[in-house]
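# Show me the folded form of this:
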Amino acid sequence: MFKRLFWMAAGFCCGVFTVMKAQAYVKANTPAPARQFLFGPDIDNVGLRTLQGMFREFNETRKTREAELNKQYADRLR
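Prediction:
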């Protein structure tokens, strides 16, 4: 159990490190128009914007599914 948890954590850390290094390399070695195309105009907050987008999409999906379930169970009671 602890071995599995350790290796999962180690893999996660390696993945985060690799992505950070790859983004730094791309930022340092690409022309400005290409960087803006890849990362958008706000290059410093790509991770934050990604998390906000994921959270927004999750909430929209959750609300849609909740409305579907409420309708389904409300129809059963009638």
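
# For the rest of this, base every contact and every neighbour count on C-alpha atoms.
Fine.

# which parts of the top helix by length along the chain are buried?
Criterion DSSP state H: the longest helix present in the chain is helix 46-77. Residues of helix 46-77 classed as buried under the neighbour-count rule (16 or more other CA atoms under 10 Å) do not occur.

# I'd like the structure of this one too, to check against the first:
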Amino acid sequence: MFKRIVWIGVGVAIGVIAVSKAQAYVKANTPDKARQFLLGPDQENVAFRTLGGLIDEFNAARRTREDELNKRYIERAG
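Model prediction:
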């Protein structure tokens, strides 16, 4: 079990490093118009916007599922 946690951590770390290096490469080697197309107008906060979007999407799916389960259990109890 401990080995799996270590390898998952290593994989996440490698993924974060790879993404940050790829974004740095894109910022350094592409024209401004292409960077704006790929990264958006706010190029400094791409990671925060992406993470925020993922969290918002997760919360929306969680709320939808929670409402569905609440309806099911209320109908079953009533």
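
# care to give me the TM-score?
Taking TM-score structural alignment, normalised by the length of the first structure as the basis, the two superposed chains have a TM-score of 0.87; 78 aligned residues with a CA RMSD of 1.4 Å.

# The longest helix of the first structure: average distance to aligned residues in the second structure?
After superposition onto the second structure, the average distance of helix 46-77 of the first structure to its aligned residues comes to 0.7 Å, using mean CA distance after the TM-score superposition for the first structure.

# So what's the gap between that helix and the chain middle?
Relative to the chain's own centre, helix 46-77 of the first structure is displaced by 16 Å; criterion: CA atoms, centre = their mean, to the nearest Å.

# In the second structure, point out the residues matching it.
With TM-score structural alignment applied, helix 46-77 of the first structure matches the range 46-77 in the second structure.

# Could you check how far residue 47 of the second structure is from residue 61 of the second structure?
Residue 47 of the second structure sits 21 Å away from residue 61 of the second structure when distances are taken as CA to CA, to the nearest Å.

# my bad, should have said residue 8 of the second structure
When residue 8 of the second structure is compared with residue 61 of the second structure (using CA to CA), they lie 25 Å apart.

# same question, residue 70 of the second structure
From residue 70 of the second structure over to residue 61 of the second structure the distance is 14 Å, taken as CA to CA.

# In terms of helices and strands, where is the equivalent of residue 17 of the first structure over in the second structure?
Mapped onto the second structure by TM-score structural alignment, residue 17 of the first structure lines up with residue 17. When secondary structure is defined by DSSP states H and E, residue 17 of the second structure falls within helix 2-29.
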